[in-house]
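**Q** Take a look and give me a structure for this.
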Amino acid sequence: MSAPKCPICGKPVEPEHRPFCSKRCADLDLHRWLGGHYAIPGPEDPDSVPEEPGDD
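**A** The predicted model follows:
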């Protein structure tokens, strides 16, 4: 079994920054989340979907 790798740069994971290799990679990941680069898909808002004709 191989050692886990940092999801940002691929270097070996350091226990104090797990699952990252460094504080820098952890901060980059946080910046991506806060900047909207990552998104968790969810159900569409039923109010924003136009109704099909005949759905009355």
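**Q** rest of the way, CA atoms for contacts and neighbours
**A** Will do.
**Q** can you pull out the strands in this protein?
**A** Using DSSP state E, no strands are found in the chain.
**Q** And stretch 16-28, end to end?
**A** This stretch, stretch 16-28, spans 16 Å end to end (C-alpha to C-alpha, to the nearest Å).
**Q** So what's the gap between it and the chain middle?
**A** 15 Å (C-alpha atoms, centre = their mean, to the nearest Å).
**Q** Please provide the structure for the following sequence as well, for comparison with the first:
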Amino acid sequence: MSLATTPKPPRLVHCPHCGKATEWCADNPCRPFCSARCKEIDFGAWASGQYRVPAATPPDSARAADDTDA
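**A** Next up, the predicted model:
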């Protein structure tokens, strides 16, 4: 068997919702999730505001300096 014909082992990732190992491939339309159910649960969490991207607020002195530069 040559190197060109040796199939690569599937790349496994853990589902962000349940942690189950799942293949990362084009055949998995739910990737990185293991199932449509986990994908929908995660989408629902985003839609309901359970996940938030933290916003860094600059200190007051930095904001004051920006206001005077304009």
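**Q** Please name the nearest non-neighbouring residue to the spatially most central residue of structure 1.
**A** Centroid-nearest residue in structure 1: residue 38, 4.2 Å away (criterion: C-alpha atoms, centre = their mean). The spatially closest residue to residue 38 of structure 1, leaving aside those adjacent along the chain, is residue 32, at 6.4 Å (C-alpha to C-alpha, 6 or more residues apart in numbering).
**Q** what do we get in structure 2 for that neighbour?
**A** In structure 2, the residue matched to residue 32 of structure 1 (TM-score structural alignment) is residue 45.
**Q** Look up how far residue 30 of structure 2 lies from that match.
**A** The spacing between residue 45 of structure 2 and residue 30 of structure 2, counted by C-alpha to C-alpha, is 16 Å.
**Q** And the two? Which one has more around it.
**A** residue 30 (18 against 12; other C-alpha atoms under 10 Å).
**Q** ok, the more buried one touching residue 36?
**A** Yes: Residue 30 of structure 2 is within contact range of residue 36, at 5.9 Å (criterion: C-alpha atoms under 8 Å).
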